[in-house]
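>>> sequence unknown, structure follows:
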């Protein structure tokens, strides 16, 4: 057919495409007919996709009788990477790769439900509208498809219990005797535990995993489950699930070093216990994976009906309410920052200088620092540190002249009394590191992993006005490299960071350590003759020491607020939102280095994802309302009264209000955004709230 010249470029839109059109793609390196595809979306090396998976009847998907089912899945996958606006692959490598991964996830979901769907008999026509809706809703039950699609937490739990049953009890006993740290469970591991494995079995499960070589080195320190190796067993009949990394569970990990650190109190939970659900935006993209089937509807395959495909394209995804991090009341964080700053000015550099003196002595006399008698250790302290009352290298350190294990027999009350009495130098240094981590974390809004990875050789710009960090979620293809960015850093925070940089430099110069370690690598409290490389355990151990040393407030149940970096990221934005109510532009200038509200908000939205921003707005508004301010939010007060039966919001729990506001925003009944107001009296940041009544929601 000939088209008019001015319509010729639309010809491809009207041309009926046969299967040949869907047998090639720019990313498909191998032949379409190969049972194992090689593909590449700009990666360093080609990747493999093995179609030889078993179906519910025991046959292989690549067997001759399933050729049409196989081809329908293959053509669907290729169609999903075409530009949604029309034929062809004009979209970027990144966009094609993301769509490829989502469609593979959906296909894996179908393969795992093949028997219930009767996939062998009906092919993709088994995907009725209701089935597709169910799949979308199931995928949305978690922000991790490893949990929602592959049921990773439950499958891993069952695997661990099974491995425990099939591993010799004698070999497990021997392993635990040889590696006693397998039995250590830290407060952080208890806090993060999501697995239904009895705590009394954790050490034996770890031993069974270790004996069966199911561990590998964890970037955060120590060992943890090799999720790829386990996935190869659990998901062998999936296309992508068997090769994808899965979330690590810290409760199954361990570190080789033995640490006697404990918290003084139970911690306030850092989340509300609700599962973290997939956002509506991401769930819409998974819905789109089904709509790509329309592109191959003219081919001779068993496919969903055209009517069902049209309906699924308009299916309203819910993006159900997400879990949220528990609030740390703003005044608690402000006080913690104040205490940390005062510690820095009064004793910080002298604490590190005292340790440097001890390191020099140990090298000169060729003795481990734990081999130095306590009286000699005290004589090496800087005068101001000795005056604090330091008695030992460390409270839990078996230094020369002390009875091994004595401190382990003492009560928690005695340990923390000695901590606050400044008895141990190593504990005081840990508290100081915690102080710096809190200040930098609160003023930079970086992810915890980004701060733990800071390189002391290049994390500060030459003029000390920029913090330079790797971006945690910025992998370039699969080459293992991450982008870096520079953000303004407050001069005081830069000064504290420089103190740690100089400390490592001095230790290298005297030969105590032989190379730079991540910035927040600190002396271990058990007294090793080196710094302990920073990992998630050490990072939060020092913050927990800080919280116990300065007796950070506790909640009504007596649990202490042990502050976490994701909570500090929210605090970072809260400072901005509070500056129009009970705060000042001076705080903004200290936190951000300038007071242009539009620039600051752009900075915040770059650093915090949408979910955290929404949670932060909820917390800011709830704190304003609960403290008796912002009485002009009359429509919001009406909603509160309809929910809680009172307008006396000043006596309400600010956190419960924040959770309610989250729900209202998630269900589109309310929107919030900051507004920037300038007046003769200076800067004001207010929160604009729009309430939509039910009859306005359609």
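Received the coordinates, thanks. What you see is a predicted model; the values in this text were computed from it and never measured.

>>> drop to CA atoms for contacts and neighbour counts, all remaining ones
Noted.

>>> what about the nearest residue to residue 81 once chain neighbours are set aside, distance to residue 70?
Closest residue to residue 81 apart from its sequence neighbours, by CA to CA, 6 or more residues apart in numbering: residue 96 at 4.7 Å. Computed as CA to CA, to the nearest Å, the residue 96 to residue 70 distance reads 21 Å.

>>> Please, where are all the helices along the stretch 401-550 of the chain?
Using DSSP state H, counting those that start in this stretch, the helices of the stretch 401-550 of the chain run over residues 412-420, 425-444, 448-452, 491-509, 536-549.

>>> which of these sits most buried?
helix 425-444 (a mean of 26; mean count of other CA atoms under 10 Å).

>>> Give me the angle between that helix and helix 491-509.
For helix 425-444 against helix 491-509, the angle by axes from the mean of the first three to the mean of the last three CA atoms, to 10 degrees is 140 degrees.

>>> Surely residue 37 forms part of a strand?
Yes: under DSSP: H, G, I helix; E, B strand; the rest coil, residue 37 falls within a strand.

>>> tell me the SS of the nearest residue to it once chain neighbours are set aside?
Leaving aside its sequence neighbours, residue 37 sits nearest to residue 49 (CA to CA, 6+ apart; 4.9 Å). Of the three states, residue 49 takes strand under three-state DSSP.

>>> Correct me if wrong: residue 49 contacts residue 32.
No: Residue 49 sits out of contact with residue 32 when judged by CA atoms under 8 Å, with a separation of 11.4 Å.

>>> Comparing these two, which residue is more hemmed in?
residue 32 (18 against 13; other CA atoms under 10 Å).

>>> Enumerate every residue touching the more buried one.
23-24 (CA atoms under 8 Å, 6 or more residues apart in numbering).

>>> for it, helix, strand, or coil?
Residue 32 - assigned by three-state DSSP - is coil.

>>> And for residue 355?
Under three-state DSSP, the three-state class of residue 355 is helix.

>>> From residue 440, how far out is the residue lying closest to residue 445 once chain neighbours are set aside?
Using CA to CA, 6+ apart and skipping residues adjacent in sequence, the residue nearest residue 445 is residue 569, 4.3 Å away. Going from residue 569 to residue 440 by CA to CA gives 11 Å.

>>> Okay, residue 235 and residue 142: tell me how far apart.
For residue 235, the distance to residue 142 - CA to CA - is 19 Å.

>>> Oops, could you answer that again for residue 347 instead?
Using CA to CA, residue 347 is found at 46 Å from residue 142.

>>> ok, those two, which is more surrounded?
residue 142 (21 against 18).

>>> wait, doesn't the more buried one sit right on residue 276?
Yes: counting by CA under 8 Å, residue 142 does reach residue 276; the two are 5.6 Å apart.

>>> Second structure for comparison follows:
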């Protein structure tokens, strides 16, 4: 029936459901085609091949699986149609693309787990409410669906180990001998810990990847081709098998290897951090999973209605994110002190010495790595010469050596040489680590925000405010980060200005084009340039600083290597400890405030909730461990009920801190400063309020 023009708005309503959900603007192929072409305003059309094997070895395109195939296809179109129940018949292309991507994720999940769901026999009809809730639990726990739904890191680890075991081992050892870079594991790669592959097995696994030609060359080195690997690991999926996936540093073979650590690193989190899915995105995923129910209106087998009703108001049980392990407060206090003293005594001397070498190389046309050690000693300042500088760097190639010669000293020799100040570029790295420690501890910013700082553009005209781009906020329709300002203390300003002057002098020499990221540092290779201040460089500078000043080891013989996320609570910790040691004058000097309440107001206004809770929990944990339960008897009762002892030395400090933080997060306790007046003026003490005494 041809509708008159004034009734065309009823066309979609009156269409038969199967016909309505067999067409879409983005679908460029006939609904029945085995290969779909689709386009959501992309530059090129994309393809979906429905010819996938199921658990019994049969093909999804086989006639006996017509209902299952039709269900998958209709589901995609249903999800991308106008939102159900909203009364709207419009649907933005971006919204359609998002729904499409989510549903194709679900479809690939069912196909990849075909045997678990017996898809070849029962299709979608046997999927239970518990099955659907488990999927939602997975989705909510991790925003990266390649991990939450498809266990990318776990499956890749298993596949690569099997791949290495399937190859003649002599062939792999030949590859290792011919390509020694396959054996090198940098500190950053050691830290990653995302793959279930032992460090000792990494070189063999890399050799297996190389043997099969699965590496591709990138600017940073050799990187595994995730698409080729996916075609093997997820071969029985529609789209997942052809998608690029996030990589893993441990499998990469870097072009430039720099930095090493004296000891293995003390863990800095309870487990690997997972970016939990946002509430909004989870809601969309749940809506699109729930839309499976519309297949019933098309007389296509689907999960029972009761099962779908179970997930309508379902709230998933999400595991809490792994917590960052804290640094002992006395370690941080000492590190900040060492960093400030190092800056005052040697900061200018170190950077001026590097500039002297740079100037000589530019004027003479010589390469720094080709300078004799004696020339380096003559070029550095008298103070550094007396301090012990003997060469450009401990890992730089010496004049006359071949490119293939080893540049690394033995482990013990290297770090003895580091602490006796023999290498100039290592001293530069230690100095940058010192600046990172002070600026990072006193400003409590995220690492990315500090790495983004640009020399010459991160301080206001008064030199009293640090200007940074807030990585957790955006403004305007283009999602630009907001520029924010925070008060900055004079010693940090002095350190920043020292680096800014260093960059200005490099520009005058012609060694640097313009001011760049504040923490861009000369590379360990000895080249006269600056390396981009990304996470790897930032961590390397911290490592050099910690090995130079020999930060303590934990009970397992692992060194505490500082990371910025651990420094973010330092400022708040300093406030709490001022109640014990009377050192609030330092904070008042930093902020220009005159009383404790003003300082506390500043801290609560500028510090993230999780960071502040962490500082509170750490302070109380350390107080109880060192002083017993004086002043905190009610809290002690809770702890005794939890751990079965009131001897806090018998409780693991990390577990105790986690427990106190969980009490804060759940609203069972409050930890706040209490201000009062006595004969000496305004005073403060830290109190713990038990909100549910029972």
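It's in. All values derive from a computational prediction rather than experimental measurement.

>>> Quick TM-score on the pair, please.
For this chain pair, the superposition-based TM-score is 0.80 by TM-score structural alignment, normalised by the length of the second structure; 669 aligned residues with a CA RMSD of 4.5 Å.

>>> on that earlier part again, as JSON lines, the helices of the stretch 401-550 of the first structure with distance to residue 223 of the first structure would be great.
Shown next, in JSON lines, are the helices of the stretch 401-550 of the first structure (distance: least, CA to CA, whole Å):
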{"stretch": "helix 412-420", "distance to residue 223 of the first structure": "29"}
{"stretch": "helix 425-444", "distance to residue 223 of the first structure": "23"}
{"stretch": "helix 448-452", "distance to residue 223 of the first structure": "17"}
{"stretch": "helix 491-509", "distance to residue 223 of the first structure": "26"}
{"stretch": "helix 536-549", "distance to residue 223 of the first structure": "12"}
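
>>> Residue 637 of the first structure: which of these is closest?
Between residue 637 of the first structure and these, the shortest gap by CA to CA is with helix 425-444, which sits at 31.0 Å.

>>> and the angle from that closest one to helix 536-549?
Helix 425-444 of the first structure runs at 100 degrees relative to helix 536-549, counting by the same axes, to 10 degrees.

>>> got the angle for helix 425-444 of the first structure vs helix 412-420?
Using the same axes, to 10 degrees: helix 425-444 of the first structure against helix 412-420 is 70 degrees.

>>> Which secondary structure elements does helix 425-444 of the first structure sit against?
For helix 425-444 of the first structure, the elements it packs on are helix 330-346, helix 348-364, helix 491-509, strand 522-523, helix 536-549, helix 565-578, judged by 3 or more CA pairs under 8 Å, 6 or more residues apart in numbering; DSSP states H and E.

>>> With distance to residue 413 of the first structure as extra columns, can I get those in CSV?
CSV is the format used below for those (distance: least, CA to CA, whole Å):
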stretch, distance to residue 413 of the first structure
helix 330-346, 22
helix 348-364, 25
helix 491-509, 31
strand 522-523, 24
helix 536-549, 12
helix 565-578, 28
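
>>> just so I know, which of these lies nearest residue 668 of the first structure?
From those, taking CA to CA, the stretch that ends up closest is helix 565-578, at 21.5 Å.

>>> quick one: that closest one to the second structure mean distance?
If you overlay the two and look at helix 565-578 of the first structure, the average distance to its match in the second structure is 4.5 Å (mean CA distance after the TM-score superposition for the first structure).

>>> number of nearby residues for residue 586 of the first structure?
14.

>>> And it, which helix or strand is it part of?
Per DSSP states H and E: residue 586 of the first structure is located in helix 585-592.

>>> Contacts for the helix or strand following that helix next, please.
Going down the chain from helix 585-592 of the first structure, the next helix or strand is helix 597-607, by DSSP H and E. The contact list for helix 597-607 of the first structure, computed with CA under 8 Å, 6+ apart, reads 445-446, 573, 592, 594, 613, 676, 685.

>>> Now do helix 597-607 of the first structure against helix 585-592: the angle between them, please.
40 degrees.

>>> moving C-terminal of helix 597-607 of the first structure, what's the next helix or strand?
helix 610-626.

>>> what is the orientation angle of whichever helix or strand comes after that next one with helix 610-626?
Where DSSP H and E defines the elements, the next helix or strand beyond helix 610-626 of the first structure is helix 634-644. On the basis of the same axes, to 10 degrees, helix 634-644 of the first structure is oriented at 90 degrees to helix 610-626.

>>> Check the gap between residue 557 of the second structure and residue 263 of the second structure for me.
Here the criterion is CA to CA. By it, residue 557 of the second structure lies 8 Å from residue 263 of the second structure.

>>> The two: who's more crowded?
Per other CA under 10 Å, whichever of residue 557 of the second structure and residue 263 has more neighbours is residue 263, with 15 against 12.

>>> Residue 543 of the second structure versus that one, what's the distance?
With CA to CA as the criterion, residue 263 of the second structure and residue 543 of the second structure are 10 Å apart.

>>> do the same with residue 631 of the second structure
38 Å.

>>> Strands of the stretch 151-300 of the second structure, start to end?
215-218, 221-224, 253-254 (DSSP state E, counting those that start in this stretch).

>>> Those strands into a markdown table, with extra columns for distance to residue 151 of the second structure and mean neighbour count?
Formatted as a markdown table, these follow (distance: least, CA to CA, whole Å; neighbours: other CA atoms under 10 Å):
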| stretch | distance to residue 151 of the second structure | mean neighbour count |
| --- | --- | --- |
| strand 215-218 | 21 | 14 |
| strand 221-224 | 17 | 19 |
| strand 253-254 | 24 | 22 |
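
>>> got CSV for those strands, with distance to residue 650 of the second structure too?
As requested, the strands of the stretch 151-300 of the second structure are exported to CSV (distance: least, CA to CA, whole Å):
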stretch, distance to residue 650 of the second structure
strand 215-218, 50
strand 221-224, 46
strand 253-254, 44
